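1. Just a sequence and a predicted model for now, questions to come.
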Amino acid sequence: MRVAETDADRESCFAVRREVFVDEQGVPEELEYDAYDAGAVHVLAVREDGLPLGAGRLLTGEAAAVKNGGAADVGALGRLAVLKVARGLGVGAALVGAVEEAARGRGMAAVDLHAQTHALGFYERLGYVAYGAEFPDAGIPHLAMRKSLG
């Protein structure tokens, strides 16, 4: 688990996202990648041999405020993706932990996310609480969730 510091690491993050969201779930590529990617903190999970297994991103500041309704001290976790070969191995939970650690390091008091409804149980086990009404994102039902980092 590491913060994607290099161009190669970021490209690995994007490749994981492409495989999971675009290829598997049918999200249009133009919706998967956005202007927030450039300023985001990307995290990458890799095997010992360097093969990418999963990725996620953290938005802070103004970008996060757009996602979470304006709270300056709440980060936004998003684009969490784990390749099929690594599902059920704890990679997703480790990625969430890495994003939360990055958020703490940037002074965030909480983390928000928009969870696909089929993944609610996963996030609830990690301490996230759903709020608000269900909404579609790229044609997939989602709920907003938040976890205090305090």
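-> On my side now, so go ahead. Numbering: from 1, shown residues only.

2. From now on I want contacts and neighbour counts done on CA atoms only, so please keep to that.
-> Fine.

3. which SSE is residue 120 in?
-> Mapping residue 120 onto the secondary structure by DSSP states H and E places it in helix 120-125.

4. continuing past that helix, what's the next helix or strand?
-> strand 129-137.

5. Specify the next element, helix or strand, located C-terminal of that following strand.
-> Assigned by DSSP H and E, the successor of strand 129-137 is strand 140-148.

6. what does that next one contact?
-> Applying Cα atoms under 8 Å, 6 or more residues apart in numbering, the set of residues contacting strand 140-148 from outside is 109-117, 127-136.

7. and the comparison structure, right after this:
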Amino acid sequence: MSSFVVRVAAAPADREACFAVRNAVFVVEQQVPEEIEYDALDAEDADTVHVLAVAADGLPLGTGRLLYGPAAADRTGGDASVGSLGRLAVNKAARGLGVGVALVRGIEDAARERGLAAVDLHAQTQALGFYERLGYVAYGPEFLDAGMGHRAMRRVL
């Protein structure tokens, strides 16, 4: 499983694979209520880019999404030059293989393609070190989301 690709999830089957990974990681593993895991920003017409990591055999390994424009406004303080990275999830069997790093870089590439200057995210506190290694800087106080501690972070592109 060391060989994988990250691509924009444009086809309906790719988007379904993204949602399946999110269900396995967030709903099943982390026990996030399903009704708060999926939102209107998952709709195809939202200002959203979903990315998908897929193994050479087609097995979905991980996913993440980028919000931009009006979809990101609530998360970025209304700054249209900042995108919002979220819903980053890697299946348990694929962790430690570089999938998460590749997904973050894929989301940053999508942000650059849309002319964004920075990417914000809300990191679970246990994942702060992962994002710091990728150049993200925490700001503001810790807050709860889905019952878990989070911090806001930003990386200038």
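-> All right, it came through fine. All of these numbers come straight from a predicted model, not from anything done at the bench.

8. okay, the helix holding residue 120 of structure 1 sits on what stretch of structure 2?
-> The counterpart of helix 120-125 of structure 1 in structure 2, using TM-score structural alignment, spans residues 128-133.

9. what about the matching stretch, distance to the chain center?
-> For stretch 128-133 of structure 2, the separation from the chain centroid amounts to 14 Å (computed by Cα atoms, centre = their mean, to the nearest Å).

10. Likewise for stretch 135-144 of structure 1?
-> Using Cα atoms, centre = their mean, we find the averaged C-alpha position of stretch 135-144 of structure 1 to lie 14 Å away from the chain's own average C-alpha position.

11. for stretch 110-126 of structure 1, same thing?
-> From the chain centre to the centre of stretch 110-126 of structure 1 is a distance of 10 Å (Cα atoms, centre = their mean).

12. repeat for stretch 122-141 of structure 2
-> Taking the mean C-alpha point of stretch 122-141 of structure 2 and that of its whole chain, the gap between them comes to 13 Å (Cα atoms, centre = their mean).

13. buried set for that stretch?
-> Burial within stretch 122-141 of structure 2, assessed by neighbour count using 16 or more other Cα atoms under 10 Å, is assigned to 122, 123, 124, 128, 131, 136, 137, 138.

14. give the contact list for the third one.
-> Spelled out, that is residue 124 of structure 2. Contacts here follow Cα under 8 Å, 6+ apart; on that basis residue 124 of structure 2 touches 148, 149, 150, 151.

15. residues near the last one, how many?
-> Residue 151 of structure 2 has 21 neighbours, counted by other Cα atoms under 10 Å.

16. Need the counterpart of it in structure 1.
-> Using TM-score structural alignment, the partner of residue 151 of structure 2 in structure 1 is residue 143.

17. Look up how far residue 8 of structure 1 lies from its match.
-> 32 Å (Cα to Cα, to the nearest Å).

18. Check residue 55 of structure 1 too.
-> Note on residue 55 of structure 1: its distance to residue 8 of structure 1, by Cα to Cα, is 13 Å.

19. Comparing these two, which shows the higher neighbour count?
-> The residue with more neighbours, out of residue 55 of structure 1 and residue 8 and counting by other Cα under 10 Å, is residue 55; that gives 33 against 10.

20. okay, the one helix or strand the more buried one maps to sits on what stretch of structure 2?
-> Take DSSP H and E as the rule and residue 55 of structure 1 turns out to sit in strand 52-59. Alignment note (TM-score structural alignment): strand 52-59 of structure 1 is matched to residues 60-67 of structure 2.

21. Now do the longest helix anywhere in structure 2: which range of structure 1 does it align onto?
-> Of all the elements of type helix in structure 2, the one with the most residues (DSSP state H) is helix 99-113. In the comparison with structure 1, helix 99-113 of structure 2 aligns to the range 91-105 (TM-score structural alignment).

22. Buried residues, the matching stretch. List them.
-> Per 16+ other Cα under 10 Å, stretch 91-105 of structure 1 contains these buried residues: 91, 92, 93, 95, 96, 98, 99, 100, 102, 103, 104.

23. Could I get the contacting residues of the first one?
-> What it means is residue 91 of structure 1. Counting by Cα under 8 Å, 6+ apart, residue 91 of structure 1 has contacts 45, 53, 54, 82.

24. isn't the third one right up against residue 80?
-> Yes: taking Cα atoms under 8 Å as the contact criterion, residue 54 of structure 1 and residue 80 are neighbours in contact, 7.5 Å apart.
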